[in-house]
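Student: give me a 3D structure for the following:
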Amino acid sequence: MIKRYFTKNDILLIIGMLIASGLLMLILLLSQERGSTVVISVDGKDVKSFSLDEDTRFVIDGYHGGSNVLVIENGEAFLESASCPDKLCVNMGKISKVGQSIICLPNKVVIEIRGKEIEEEYDAVVG
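Tutor: This is a model prediction of the structure:
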């Protein structure tokens, strides 16, 4: 005797959920804004920022003597090398969209992509 694990309705529900999640992922990918600035933080403090439009290479002095090498090329940022033992930050790939980041936990380094920040000026403070 063969047991049926899925009914026709179960299969339709699974297909519907896969289509809905695929559409949501497509919408999220297409709506991401290209960043304009790469901000480097070490131990929670912003230390340097660069434009994504300029190709550059920068050595980051991390926590307790660690180091990372940031490369910006063709509007994308990535870590070329790192002194940390696991090299997870190097393998995170290239980033260019607002909100993306590369994190090196041993060196306490965070590379973050930010967009154009709109500065609001206040004429008065109401209390």
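Student: please count neighbours and contacts with C-alpha atoms only from this point.
Tutor: Noted.
Student: against which helices or strands is whichever strand or helix holds S81 packed?
Tutor: Per DSSP states H and E: S81 is located in strand 76-82. Secondary-structure packing of strand 76-82 (3 or more CA pairs under 8 Å, 6 or more residues apart in numbering; DSSP states H and E): strand 67-73.
Student: give me the contacts around the strand it packs on.
Tutor: 52, 54-62, 77-84, 107 (CA atoms under 8 Å, 6 or more residues apart in numbering).
Student: what do you get for stretch 111-119?
Tutor: 33-41, 95-103.
Student: so after the strand holding S81, what's the next helix or strand?
Tutor: By DSSP H and E, the next helix or strand past strand 76-82 is strand 101-104.
Student: next one: the nearest residue to D61 once chain neighbours are set aside from S49, what distance?
Tutor: Spatial nearest neighbour of D61, chain neighbours left out: S67 (4.8 Å); criterion: CA to CA, 6 or more residues apart in numbering. From S67 across to S49, the span is 17 Å (CA to CA, to the nearest Å).
Student: before we compare anything, build this one as well:
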Amino acid sequence: MKKKELIFIAGILILAGVLWLGFQIAGKRSHNTIRITVDGKEFGTYSLSQDQIIHIGDTNVCEIKDGKVTMIEATCPDHYCMKQKAVDEHGGSIICLPNKVVIEGENTAEDSDSESSPKIDAVT
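Tutor: Next up is the predicted model:
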């Protein structure tokens, strides 16, 4: 190989490494709170640092314990929401379709309000 080819390949590898590192750092956002919505309307925002039990109307009950939230009671017939993975500081969501309840991890205020974070504004 010629010297120019080696420099070109090294430049591509360095660029790929920098992009990979950038995506790794951007993907590690902290979700310190959860947001609960019922039928598309916000029910409340709760901190994952405080252990508590939350009664969501007359249909669902979730529990925040040790920085994780799980659905512990539901009036829906299939109880799939109770079997879903817990939402923690890494994010995630719990969805109860029959009762229209959604629990999702929220980014911290500094992450979600930053000008550089992309905002998706489309429905497919």
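Student: quick TM-score on the pair, please.
Tutor: After superposition, the two chains reach a TM-score (TM-score structural alignment, normalised by the length of structure 2) of 0.64; 89 aligned residues with a CA RMSD of 2.3 Å.
Student: quick revisit: and the contacts of strand 67-73 of structure 1, which are buried?
Tutor: Buried members of the contacts of strand 67-73 of structure 1, counted by 16 or more other CA atoms under 10 Å: L52, I60, D61, G62, A77, F78, L79, E80, S81, A82, C84, N107.
Student: structure 2: matching residues for the strand holding S81 of structure 1?
Tutor: Mapped onto structure 2 using TM-score structural alignment, strand 76-82 of structure 1 covers residues 68-74.
Student: contacting residues for the residue most central in space within structure 1?
Tutor: Structure 1 has Q100 as the residue nearest its centroid, 1.7 Å off, counting by CA atoms, centre = their mean. Counting by CA under 8 Å, 6+ apart, Q100 of structure 1 touches E112, I113.
Student: map it onto structure 2.
Tutor: Per TM-score structural alignment, Q100 of structure 1 is aligned with G92.
Student: residues near M92 of structure 1, how many?
Tutor: Residues lying near M92 of structure 1 (other CA atoms under 10 Å) number 14.
Student: quick check, it in contact with C104.
Tutor: No - under the criterion of CA atoms under 8 Å, M92 of structure 1 makes no contact with C104, lying 9.9 Å away.
Student: chain center to the strand or helix carrying N9 of structure 1: distance?
Tutor: Using DSSP H and E, the element containing N9 of structure 1 is helix 8-31. Centroid separation for helix 8-31 of structure 1 versus its chain: 24 Å, with CA atoms, centre = their mean, to the nearest Å.
Student: helices or strands up against the helix or strand that that helix is followed by?
Tutor: Scanning forward in sequence from helix 8-31 of structure 1 by DSSP H and E, the next helix or strand is strand 37-42. Contacting strand 37-42 of structure 1 under the criterion 3+ CA pairs under 8 Å, 6+ apart are the following elements: strand 45-51, strand 109-114.
Student: mean neighbour count added to those strands, as a markdown table?
Tutor: As requested, these are arranged in a markdown table below (neighbours: other CA atoms under 10 Å):
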| stretch | mean neighbour count |
| --- | --- |
| strand 45-51 | 14 |
| strand 109-114 | 23 |
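Student: for L26 of structure 1, which of those is the nearest?
Tutor: strand 109-114 (20.8 Å; CA to CA).
Student: contact partners for S83 of structure 1?
Tutor: Contacts here follow CA under 8 Å, 6+ apart; on that basis S83 of structure 1 touches G66, S67, N68, N107.
Student: what is the neighbour count of the aligned partner of the second one in structure 2?
Tutor: Right, S67 of structure 1. Alignment note (TM-score structural alignment): S67 of structure 1 maps to T59 of structure 2. Residues contacting T59 of structure 2 under the criterion other CA under 10 Å number 15.
Student: pretty sure L13 of structure 2 sits in a helix.
Tutor: Yes - applying DSSP: H, G, I helix; E, B strand; the rest coil, one finds L13 of structure 2 inside a helix.
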